[in-house]
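>>> Okay, predicted coordinates and the sequence, questions at the end:
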Amino acid sequence: MVSKKNVDRVSLKQQTSRAVSSVDQIREFFSENTELFSDPDQIMPAILDGQLCLDMIATVAVAQQPQIKRVLDLGCGGGNASNLLLQKLQSKAPNLRNQLPDVNLTLVDLSREMLQTAEKSLAKRTSGIIKTHAQDIRKLSLKENHYDVILCSLVLHHLRHEREWLDTYKQLHTALRPGASLFVFDLVDITSSSIHQDAYTRYGQYLSKTVDDEYRDFVFDHIKQEDTPRSLLWQIDQLRAIGFSEVDILHKHLCYAAFNAIK
């Protein structure tokens, strides 16, 4: 579970931030709290169905792409999403039970500290090449028709303007080979004010029960300060318009959702 000690540590480091976080402030925040955000046992209980969604993504990814060779993990953090994917891949392939899968990973994150943690962890899960890029996803240049799977876990909500969202999704579509899979797990906006209010009331109750009221307030302040999510249905519409052939929702719980698109 999320420990009170770690919650206090994160809250203290967040108090000096401005009203709206810049890219540099986001980088600094996650770099300073790499240990916490790299540990699924610490962070996932605070995210509605977080572990379930990552497990679903890994399971479906292996089912859709049984011969995974190239994975892009965008906003990889501590590498939790890729770690679970590689575990699933190894467990589903009998010939890999006693050896590591040969999967090349491209890891992208703002924080070099996060990347170092992810690379160290994932090197134990794959015999393939791991490349890291400490970069803003809006400035990223990707190879065309290259990846079998792209993972975006709790990262796209940092995009600000509609053009940034559209450009990012278009680039991800271009980077996938035909038939390849995009997976997104993220905080999503809720356009109806009444549904939004109810969802965040319930989420707040969940956070208070999971940790305490102080942590609930920290999470809500953090979302207000740092995150600009788009609605799930808006994102689904954009993915279809860009040219993804199949788009499906894996799971949605209040303000969090996991979804999949196939090129």
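In hand now; what should we look at?
>>> make it CA atoms for all contacts and neighbour counts henceforth
Will do.
>>> what residues are up against Tyr256?
Contact partners of Tyr256, counting by CA atoms under 8 Å, 6 or more residues apart in numbering, are Ile47, Leu48, Phe185, Asp186, Leu187, Val188.
>>> before we move on, what SS does the second one have?
Of the three states, Leu48 takes coil according to DSSP: H, G, I helix; E, B strand; the rest coil.
>>> can you tell me how far it sits from His157?
To His157, Leu48 is 16 Å away according to CA to CA, to the nearest Å.
>>> what's the answer for the third one, then?
Here the distance between Phe185 and His157 works out to 10 Å (CA to CA).
>>> Also the last one?
Between Val188 and His157 the distance is 7 Å, computed by CA to CA.
>>> just checking, Phe37 touches Ala46?
No: the criterion here is CA atoms under 8 Å, and Phe37 misses it with Ala46 at 11.1 Å.
>>> Give me the more crowded residue out of Phe185 and His157.
The neighbour comparison of Phe185 against His157 (other CA atoms under 10 Å) goes to Phe185, with 24 against 18.
>>> residues touching the residue nearest to that one when sequence neighbours are not counted, list them.
Closest residue to Phe185 apart from its sequence neighbours, by CA to CA, 6 or more residues apart in numbering: Ala258 at 4.2 Å. The contact partners of Ala258, by CA under 8 Å, 6+ apart, come to Cys53, Ile57, Phe183, Val184, Phe185, Asp186, Ile249, Leu250, His251, Lys252.
>>> ok, second structure coming up, stack it against the first:
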Amino acid sequence: MNKTQSVESFYDELSNQYTELIRKCVPRYEEIFYNLFHYIPSGLKPRNILDLGCGTGNLTAAALQYYPTAQIHALDISGDILDECRQRFAGISNIHYHQQDFNQLDFKDESSFDLVISSIAIHHIVDADKAALYIKLHGLLKPGGIFVFADQTSGMNDEIYQKHIARWKQEAFKLGSTQENWDMWMLHQTAHDYHSPTVWHLDQLRHTGFAAVDVIWKNIMWSVIMSVK
């Protein structure tokens, strides 16, 4: 089984409990979402939004609150996770579902999105693939469009990174995670996660051609990063 299939299988298996587990794992989870949308320019009225790595639809649900009339394209590698989304948003006609790998995004129309959002998903691909993804997203955004995402990051050196991990474990246990939960996430992280320094993302986005980039919120190893085309 290759790495892509393994990531897909992992989230297929977690699909019906993902939201519960992630809320017990990620400190200040709701605050991440609040800040992801809070700093989007008030003048942006997105008609087409891409939710990259939608999971069970937590970020999609937030996007619906802020932009209820937008066409939202929910994309994930896991078919079972997308089925959870379909059930969650049954009867809502402005959500469209795409089972795709980040490395093989397939949208026919370039410059087709006003807003691209993502939450704790991009770290599942290696840096070279992140760089290629940013190029692709820059092409998919309309002029003036926004790419804003939350993700796990590392640190400027391994000592800081390991301190991040230790603090994360403390906070996760405060939220109700068990040792079994923690061991599961760490096993997954070892096999499939590629955390990069926050500054790496900023440099790469600038190199890609985004006109402005910024870290708009950070807590331990979670960063919310915005870039404007």
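Cool, got the structure. Because the structure is predicted, anything quoted here is derived from the model rather than measured.
>>> Read off where the biggest helix by length in the second structure ends up in the first structure.
Secondary structure of the second structure per DSSP state H: the longest helix is helix 158-174. The aligned range for helix 158-174 of the second structure in the first structure is 193-209, by TM-score structural alignment.
>>> which outside residues touch the matching stretch?
Ala46, Leu48, Asp189, Ile190, Asp213, Glu214, Tyr215, Arg216, Leu254, Cys255.
>>> Can you flag the buried ones in the residues you listed?
In the contacts of stretch 193-209 of the first structure, burial by neighbour count holds for Ala46, Leu48, Asp189, Ile190, Tyr215, Arg216, Leu254, Cys255, counting by 16 or more other CA atoms under 10 Å.
>>> What segments of the stretch 151-263 of the first structure are helices?
Ranges of helices within the stretch 151-263 of the first structure are 162-175, 193-210, 213-226, 232-242, based on DSSP state H, counting those that start in this stretch.
>>> Out of these, flag the one nearest Ser22 of the first structure.
helix 213-226 (8.0 Å; CA to CA).
>>> which strands and helices sit next to the closest one?
helix 193-210 (3 or more CA pairs under 8 Å, 6 or more residues apart in numbering; DSSP states H and E).
>>> Would you mark the buried spots in the helix it packs on?
Ala199, Tyr203, Gly204, Tyr206, Leu207, Ser208.
>>> Could you check how far the one in the second structure that sits across from Asn80 of the first structure in the alignment is from Leu133 of the second structure?
Using TM-score structural alignment, the partner of Asn80 of the first structure in the second structure is Asn58. Separation of Asn58 of the second structure from Leu133 of the second structure (CA to CA) stands at 22 Å.
>>> between the two, which one's more packed in?
A direct count of neighbours by other CA under 10 Å for Asn58 of the second structure and Leu133 places Leu133 higher, at 19 against 15.
>>> one step back: need the residues touching each of Val188 and His157 of the first structure.
Common contacts of Val188 of the first structure and His157 (CA under 8 Å, 6+ apart): Pro229, Arg230.
>>> hmm, which two among the contacts of stretch 193-209 of the first structure are most spread apart?
Applying CA to CA across the contacts of stretch 193-209 of the first structure, the maximum distance is between Ile190 and Glu214, 24.0 Å.
>>> What's Ile249 of the first structure aligned with over in the second structure?
Per TM-score structural alignment, Ile249 of the first structure is aligned with Val215.
>>> Any figure for the gap between the residue most central in space within the second structure and Tyr18 of the second structure?
The residue lying closest to the centre of the second structure (CA atoms, centre = their mean) is Ser119, at 2.5 Å. Separation of Ser119 of the second structure from Tyr18 of the second structure (CA to CA) stands at 13 Å.
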